[in-house]
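Peer 1: sequence first, predicted coordinates after that:
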Amino acid sequence: MTHLRFPTARRLPRRLFIAASLGLALAACQPTEPAHAPIDGVDITGADIGGPFTLVDKTGKTVRWQDFRGKWVMLYFGYTFCPDACPVDVQVMMKAYDQFAKSNPAAAAKIQPVFISIDPARDTPAVVGEWTAAFSPRLMGLTGSEKQTNLAADAFAVIHSKGEATPGGGYLMNHSRFVYLMDPKGKPVDMLPVDKGADAVAGDLAKLVS
C-alpha cells in the first residue's frame, strides 16, 4: 500500500498542491510573515484546500462542511480497513488532542477532530462509527456514496485510489496522509506534524488555536 505524505508551499492552487503531494518539483511562492510562533507542521495558510461536501455520520445523519463553521477542525482522510498507516496517524492525532485538552480545555472544546473515509464501499456509517469510537468519543467519522467521498477528497487535495488485492478477496487503498488543521472560517492553517509525534501536534495546536 502506498501512503503519500509531503509538505506543500504556501498559496498553491489545488492542482499544484496535488502535484506537490505526488512529489513533483514545484517552485515555492514567497511566504508572508507568519502571525504565530514557528510550528512543527507545514504552514498552509492561503492554500486552495477545502470546499463543500455532504456526507453522513455513524447514525446516517447528514453532515455538511459548513456545519463546522465556528470550529477548528482536525481533518484526516483514510479507511477503516487500513492495516497500518491510518490507525497510527489517527492515534497520534487523538493523543495530541487529548494532551492539548488537558492543558487547554476551553480551546480544545473549539476543535472538532474528523475522520473521512475514502473507501465507502466497505466503510458504512456503522463501520466508521465503530472504528472512530475505538480512538475517542470526540472523533467524528464520516462516509457517504463514492461520488460524495470523492468530492470531499478532491476538495481537500487528497489523492486516493484502489490498491492491490489482499488474500480473501479484499483490497488496500492508496492515499495521501495529511492531517489538516482548518480554522473556524474553514480555511487551511497547518498540515499537522503527525509524523513527529503527539507532542509536536499538541504543540502546534497550542500555538494556533485560541
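Peer 2: In hand now; what should we look at?
Peer 1: when you work out contacts or count neighbours from here on, use the C-alpha atoms and nothing else.
Peer 2: Fine.
Peer 1: what packs against the longest helix that the chain contains?
Peer 2: As assigned by DSSP state H, the longest helix anywhere in the chain is helix 85-103. Applying 3 or more CA pairs under 8 Å, 6 or more residues apart in numbering; DSSP states H and E, one finds that helix 85-103 makes contact with helix 105-108, helix 198-208.
Peer 1: what comes up buried for that helix?
Peer 2: In terms of neighbour count (16 or more other CA atoms under 10 Å), helix 85-103 has its buried residues at 85-87, 89-101.
Peer 1: do the same with stretch 115-129
Peer 2: So for stretch 115-129, counting by 16+ other CA under 10 Å, buried means 115, 116, 117, 118, 119, 120, 123, 124, 125, 127, 128, 129.
Peer 1: in helices only, show me those.
Peer 2: 125, 127, 128, 129.
Peer 1: what's the closest of those residues to residue 107?
Peer 2: residue 129 (24.9 Å; CA to CA).
Peer 1: can you pull the contacts of the spatially most central residue of the chain?
Peer 2: Centroid-nearest residue in the chain: residue 76, 2.2 Å away (criterion: CA atoms, centre = their mean). By CA atoms under 8 Å, 6 or more residues apart in numbering, the contact set of residue 76 is 90, 114, 115, 116, 177, 178, 179, 180.
Peer 1: can you tell me which two in the residues you listed are farthest apart?
Peer 2: Of all pairs in those, the most separated under CA to CA is 114 and 177 at 13.8 Å.
Peer 1: next, the one to line up against it:
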Amino acid sequence: MSGSKLYRWLAGACLALALLAAGWFFVLQPRIEAKLAGQLGYGDYTLQTTSGGTFTRESLRGGPTAVFFGFTHCPEVCPTTLGDISQWQEALAAEGRDPLDVYFVTVDPERDTLDLMDDYTSWAPGVQGVSGPRGEIDKAITAFRVFATRRPLEDGGYTMDHSAFVLLFDRDGRFTQPISYQEDTDRALAKLRALTGS
C-alpha cells in the first residue's frame, strides 16, 4: 500500500472512530443514562418506616421526595447529611415551599432497628427512618443503584461503606438528580427549588 493510500485509509478510520465516539457520547450514552435514571427506585422492596408506614416504590409518588442511604453508626457522612437536610427544609419553609418527604434507608439493618432509626432521625424535619429485613434492604439498594458494603474493623466490629448522595424524585416518583455530599448550599437549594416548583 502506497503512502498516500495508507494516509487516506488511516484518515478514514480516524473519522469513523470519531463519528462512533460522538454517537456514543452525544446520542447513545445520554439515552441509556436517561432510561436508567427513569427506572431508579423501581423494585419490589417493602420496608417499614419510623412513622408506622411502609416504604415501597409507591412512596416516591406525591413528593417531592428525597432518599438517602446510610446507617446510625455512621461517624460523619450520615449526621452531616441529616444536618444539611434540616437546613434545606428550614430554607424551603422560609420561602413558603412544600417540605421534602425524606426517607433515610439503613444499609445496616442488623443493627438499625426502627426504634434506633427513629431516635437517630426524629430531630431532622420531614425525615423518616426506614429499615427491614436484610433481603428487602438489598432489594432497595439494587433498585436505587447505590453502593453499600460491610468493612471489618480492627477491634472485631464493622462499619459500612456506602454512597453519600441524596437522590431527588419529583411528584410522579421520577428521579431528577442527586445532591452530592456537602454540596454547596446554594447549588443544593437551587436543585430543591426546581424540584418543588420555582
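Peer 2: Here it is on my side, so go on. For clarity, every value in this text was computed on a predicted model and none was experimentally measured.
Peer 1: who has more neighbours, residue 114 and residue 177 of structure 1?
Peer 2: Shown here are residue 114 of structure 1 and residue 177; by other CA atoms under 10 Å, residue 177 has more neighbours (24 against 19).
Peer 1: in contact with the counterpart of residue 101 of structure 1 in structure 2, which residues?
Peer 2: If you follow residue 101 of structure 1 across to structure 2 using TM-score structural alignment, you land on residue 93. By CA under 8 Å, 6+ apart, residue 93 of structure 2 lies in contact with residue 99.
Peer 1: count of residues packed around residue 73 of structure 1?
Peer 2: So residue 73 of structure 1, with other CA under 10 Å, has 22 neighbours.
Peer 1: setting aside sequence neighbours, what's the nearest residue to the alignment partner in structure 2 of it?
Peer 2: For residue 73 of structure 1, the aligned position in structure 2 is occupied by residue 65, per TM-score structural alignment. Counting by CA to CA, 6 or more residues apart in numbering, residue 65 of structure 2 lies nearest to residue 101, which is 4.7 Å off, once chain neighbours are set aside.
Peer 1: and the one you found, what pairs with it in structure 1?
Peer 2: Checking with TM-score structural alignment, residue 101 of structure 2 has residue 112 as its match.
Peer 1: that match falls within a strand, correct?
Peer 2: Yes: per DSSP: H, G, I helix; E, B strand; the rest coil, residue 112 of structure 1 lies within a strand segment.
Peer 1: that one contacts residue 73, doesn't it?
Peer 2: Yes: Residue 112 of structure 1 is in contact with residue 73 according to CA atoms under 8 Å; the separation is 4.8 Å.
Peer 1: show me the strands in structure 1, by range?
Peer 2: Under the criterion DSSP state E, strands of structure 1 are mapped to 3-4, 42-43, 54-56, 62-64, 72-78, 111-117, 140-142, 160-166, 170-176, 179-182, 188-191.
Peer 1: I'd like those strands written out as CSV, with distance to residue 199 of structure 1 added.
Peer 2: Listed next are those as CSV, based on distance: least, CA to CA, whole Å:
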stretch, distance to residue 199 of structure 1
strand 3-4, 22
strand 42-43, 16
strand 54-56, 31
strand 62-64, 30
strand 72-78, 15
strand 111-117, 17
strand 140-142, 22
strand 160-166, 28
strand 170-176, 22
strand 179-182, 15
strand 188-191, 15
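Peer 1: which residue in structure 2 aligns with residue 152 of structure 1?
Peer 2: Per TM-score structural alignment, residue 152 of structure 1 is aligned with residue 140.
Peer 1: in the longest helix seen in structure 2, what counts as buried?
Peer 2: In structure 2, assigned by DSSP H, the helix with the most residues is helix 3-23. The neighbour-count check on helix 3-23 of structure 2 (16+ other CA under 10 Å) flags nothing as buried.
Peer 1: cool, and stretch 166-181 of structure 1?
Peer 2: Result for stretch 166-181 of structure 1 [16+ other CA under 10 Å]: buried residues 172, 173, 174, 175, 176, 177, 178, 179, 180, 181.
Peer 1: again with stretch 49-57 of structure 1
Peer 2: 49, 50, 51, 53, 54, 55, 56, 57.
Peer 1: contacting residues around it?
Peer 2: So stretch 49-57 of structure 1 is in contact with 14, 62-66, 125, 129, 140-145, 148-149, 151-152, 155-157, 186-188, going by CA under 8 Å, 6+ apart.
Peer 1: can you select the buried ones among the residues you listed for me in ChimeraX?
Peer 2: The command below creates a ChimeraX selection of those among the contacts of stretch 49-57 of structure 1 that count as buried (16+ other CA under 10 Å):
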select :14,63,125,129,140,141,142,143,144,145,148,149,151,152,155,156,157,186,187,188
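Peer 1: separation between the match of residue 101 of structure 1 and residue 151 of structure 2?
Peer 2: 38 Å (CA to CA, to the nearest Å).
Peer 1: now the closest residue to residue 62 of structure 2 other than its chain neighbours: how far from residue 61 of structure 2?
Peer 2: In space, and not counting its chain neighbours, residue 62 of structure 2 is closest to residue 171: 4.5 Å by CA to CA, 6+ apart. Per CA to CA, residue 171 of structure 2 is found 5 Å from residue 61 of structure 2.
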